[in-house]
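In: this one's structure only:
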């Protein structure tokens, strides 16, 4: 009799380089650090701090009752009052159900870090955190997942099974990233906004989790338009190496490549040239873009690859500031 063979155990992934399905499930334990209710505020520690109240979907009619002293006369139901001869008011409760949309960037440019955790892992874990919290609050949550080849849309749901199915897709997409591929994407940041505009979102809370490397001022203007009827929350993931080379580079020679070409920063002149270019690029693009986002009234959430992203995100989004 032939004994059935066991399926091979899944190959463990370095959690600094890749996320996995189990990790995205474990993040549920941190969902209590968020507060996505309509009266919560998002604020940035960067220059140009702005706050934004998250929108609810409206008010639900709850009851029709006799007028009592102190009731708002604007809620008097005049038809019922005239019919009965007694003043009646309509009672309402706040409807806290919302549509939460998470746009998550998993392109090759996100497979980068010089410290603790890849940008792509940070984005995946923050997405899971938002998803779990939205589910806890019985909100509808949908996802727009972008990789180098396509944008995949996960329809709005309150179902945990649907959320878990998306996490499996997210984990597979994340683990498909590698340093061997050439960092060329068929998708651009503007595809996020194209989708949101095309679907005419209204009254939604929109998180865009990306490094925003190819976002343009025009993209920010379009998001500002969306902000008029939604709550748009940019989540910008950066890495210290994007601002300057590490100070210990003299002891550890750094090799830089894009999957096709690479070179070594073995000489001081090379390091100085690259350092100058990095600082100039950061000042001209990332820093100016962040300031532009803030001036448009969009609340910037700034995270890094240093490994404290879950704690910081909890502080930004209605959590304990201490």
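Out: Good, I have the coordinates. It should be emphasised that the depicted structure is a prediction, and the values quoted were computed from it without experimental measurement. Numbers count the residues shown, from 1 in each chain.

In: going by C-alpha atoms from here, please, whenever you check contacts or count neighbours.
Out: OK.

In: list the residues that contact residue 232.
Out: With Cα atoms under 8 Å, 6 or more residues apart in numbering as the criterion, the residues that contact residue 232 are 205, 206, 207, 208, 223, 226, 298, 299.

In: repeat for residue 164
Out: Residue 164 makes contact with residue 25, according to Cα under 8 Å, 6+ apart.

In: after the strand or helix carrying it, which helix or strand is next?
Out: Here residue 164 sits within helix 160-175, counting by DSSP states H and E. For helix 160-175, the succeeding helix or strand toward the C-terminus, using DSSP H and E, is helix 190-198.

In: circling back: would you mark the buried spots in the helix holding residue 164?
Out: By 16 or more other Cα atoms under 10 Å, the buried positions in helix 160-175 come out as 163, 164, 166, 167, 168, 170, 171, 173, 174, 175.

In: the closest residue to residue 190 other than its chain neighbours: which element?
Out: Nearest non-adjacent residue to residue 190, counting by Cα to Cα, 6 or more residues apart in numbering: residue 219, 6.2 Å away. Under the assignment given by DSSP H and E, the secondary-structure element containing residue 219 is helix 217-227.

In: got the contact list for that helix?
Out: Contacts of helix 217-227 with the rest of the structure, by Cα under 8 Å, 6+ apart, involve 190, 193, 197, 201, 232, 289, 292, 293, 296, 297, 298.

In: doesn't the fifth one fall inside a strand?
Out: What that stands for is residue 232. Yes: counting by DSSP: H, G, I helix; E, B strand; the rest coil, residue 232 is found in a strand.

In: A further structure is provided below for comparison with the first:
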């Protein structure tokens, strides 16, 4: 099977200029720079902490792993939270699988994370369960994460459970991270907002929405849409119906506005990814927006 990282890199450089890649690289670096080495105190080791931060003398003396914590320690781990339920096998707005767009997004940000010596980890799952990969700092680990996302999506037979994934993160991840949520256009719920409020207390959060393909096609296409969850085919008489298209568009716009307002209120950066060709400039706008909200400060909240 061809390397997924290689595919992501080829798309990064094929669909973006050197100037935009440099800007994307710089914006990402600005968000993660500035680790302080001023020692502050010790705390218990948590899953995802770096071995280099363990205080071995204190650990041996007290009999439990302890980590040295510095004042204003740089947030150096990016946590990708990726929906891998059945709906991710559907098409994105560019008529290609949403799964491929999710891999493109996680891969691009993962490559930037590695370029700057930072760590990443991945939480993924569906309505059956949530799972977490160990932290990584190599292209091999990123390749494994991308392949895991791909395989989990292909093998899923149950719906997405975005709220379950967010709940899993709030319950199991306490060390401060940049949390990047990669999900589709499913409407957010009151539980989604509650989970996001809890996440924002401890973490910095970015949200990537993968735009779904239009559910109704024109008769001229000669194709039929099918719902991946119900396997229900869109009836032929619906194809090209202007009134139905207007109704679906209005509903989608209302849901998108509600999501945008909620994320803005919670100070969560948001980007809508529609196609692999346009993903890089959309990510660039997201990172620059997050950087401007932080005021360009080292160790500032994203």
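Out: Yep, that arrived. These numbers come from a predicted model, not from an experiment.

In: tm score of chain vs chain?
Out: Put the two chains on top of each other and the TM-score (TM-score structural alignment, normalised by the length of the second structure) is 0.68; 245 aligned residues with a Cα RMSD of 3.3 Å.

In: that older thread, okay, the helix holding residue 219 of the first structure sits on what stretch of the second structure?
Out: Mapped onto the second structure using TM-score structural alignment, helix 217-227 of the first structure covers residues 190-200.

In: with the first structure superposed, average distance for the matching stretch?
Out: On superposition with the first structure, the mean distance recorded for stretch 190-200 of the second structure (mean Cα distance after the TM-score superposition for the first structure) is 2.3 Å.

In: now do that stretch: distance to the chain's middle.
Out: On the basis of Cα atoms, centre = their mean, to the nearest Å, stretch 190-200 of the second structure is displaced by 16 Å from the centre of the chain it belongs to.

In: just stretch 86-100 of the second structure next, same as before
Out: When distances are taken as Cα atoms, centre = their mean, stretch 86-100 of the second structure is centred 15 Å away from the chain's centroid.

In: same deal with stretch 163-176 of the first structure?
Out: Stretch 163-176 of the first structure has its C-alpha centroid displaced from the chain centroid by 16 Å (Cα atoms, centre = their mean).

In: now do the top helix by length along the first structure against helix 160-175, angle only.
Out: Counting by DSSP state H, the longest helix found in the first structure is helix 119-136. For helix 119-136 of the first structure and helix 160-175, the angle between their directions (axes from the mean of the first three to the mean of the last three Cα atoms, to 10 degrees) works out to 180 degrees.

In: quick one: helix 119-136 of the first structure to the second structure mean distance?
Out: Overlaying the second structure shows helix 119-136 of the first structure at a mean distance of 1.3 Å from the equivalent residues (mean Cα distance after the TM-score superposition for the first structure).

In: what about the alignment partner in the first structure of residue 277 of the second structure, how many residues nearby?
Out: Residue pairing (TM-score structural alignment): residue 277 of the second structure is matched to residue 307 of the first structure. Applying other Cα atoms under 10 Å, we find 16 residues neighbouring residue 307 of the first structure.

In: still on that earlier bit, roughly how far does the residue nearest to residue 190 of the first structure sit from residue 196 of the first structure?
Out: Distance of residue 219 of the first structure to residue 196 of the first structure, computed by Cα to Cα, to the nearest Å: 12 Å.

In: hmm, back to that, inside strands: which ones of the contacts of residue 232 of the first structure?
Out: Within the contacts of residue 232 of the first structure, membership in strands is found for 205, 206, 207, 208, as judged by DSSP state E.

In: nearest to residue 142 of the first structure, of these?
Out: Closest approach to residue 142 of the first structure among these (Cα to Cα): residue 206, at 9.7 Å.

In: and that closest one, what does it touch?
Out: When contacts are taken as Cα under 8 Å, 6+ apart, residue 206 of the first structure is in contact with 100, 101, 102, 103, 230, 231, 232, 233.

In: which of the residues you listed are also in contact in the second structure?
Out: Retained in the second structure (both residues aligned by TM-score structural alignment, their matches' Cα atoms under 8 Å) from the contacts of residue 206 of the first structure: 100, 101, 102, 103, 230, 231, 232, 233.

In: with distance to residue 84 of the first structure added, can I get the residues you listed in a markdown table?
Out: As requested, these are exported to a markdown table (distance: Cα to Cα, whole Å):
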| residue | distance to residue 84 of the first structure |
| --- | --- |
| 100 | 43 |
| 101 | 46 |
| 102 | 50 |
| 103 | 53 |
| 230 | 41 |
| 231 | 43 |
| 232 | 47 |
| 233 | 49 |
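
In: can you say which two of those residues are spatially most distant?
Out: 103 and 230 (14.2 Å).

In: which residue of those two possesses the greater neighbour count?
Out: Ranked by neighbour count (other Cα under 10 Å), residue 103 of the first structure and residue 230 place residue 103 first, with 26 against 20.

In: contact partners for the more buried one?
Out: For residue 103 of the first structure, the contacting residues are 143, 144, 145, 146, 192, 206, 207, 208, 209, taking Cα under 8 Å, 6+ apart as the criterion.

In: mapped onto the second structure, which of the residues you listed hold?
Out: For the contacts of residue 103 of the first structure, the contacts that persist in the second structure are 143, 144, 145, 192, 206, 207, 208, 209, with contact defined as both residues aligned by TM-score structural alignment, their matches' Cα under 8 Å.

In: so what does the first one match up with in the second structure?
Out: So that's residue 143 of the first structure. Looks like residue 143 of the first structure aligns to residue 122 there (TM-score structural alignment).

In: what ranges do the helices span in the second structure?
Out: Going by DSSP H, the second structure shows helices at 4-14, 18-32, 56-62, 98-115, 139-155, 162-172, 190-202, 242-265, 279-294.

In: can you tell me what sits against the longest one?
Out: What it means is helix 242-265 of the second structure. Helix 242-265 of the second structure has contacts (Cα under 8 Å, 6+ apart) with 185, 187, 188, 193, 216, 238, 269, 270.

In: can you tell me which of these comes closest to residue 41 of the second structure?
Out: Each of those was checked against residue 41 of the second structure using Cα to Cα; the closest is residue 269, at 31.4 Å.
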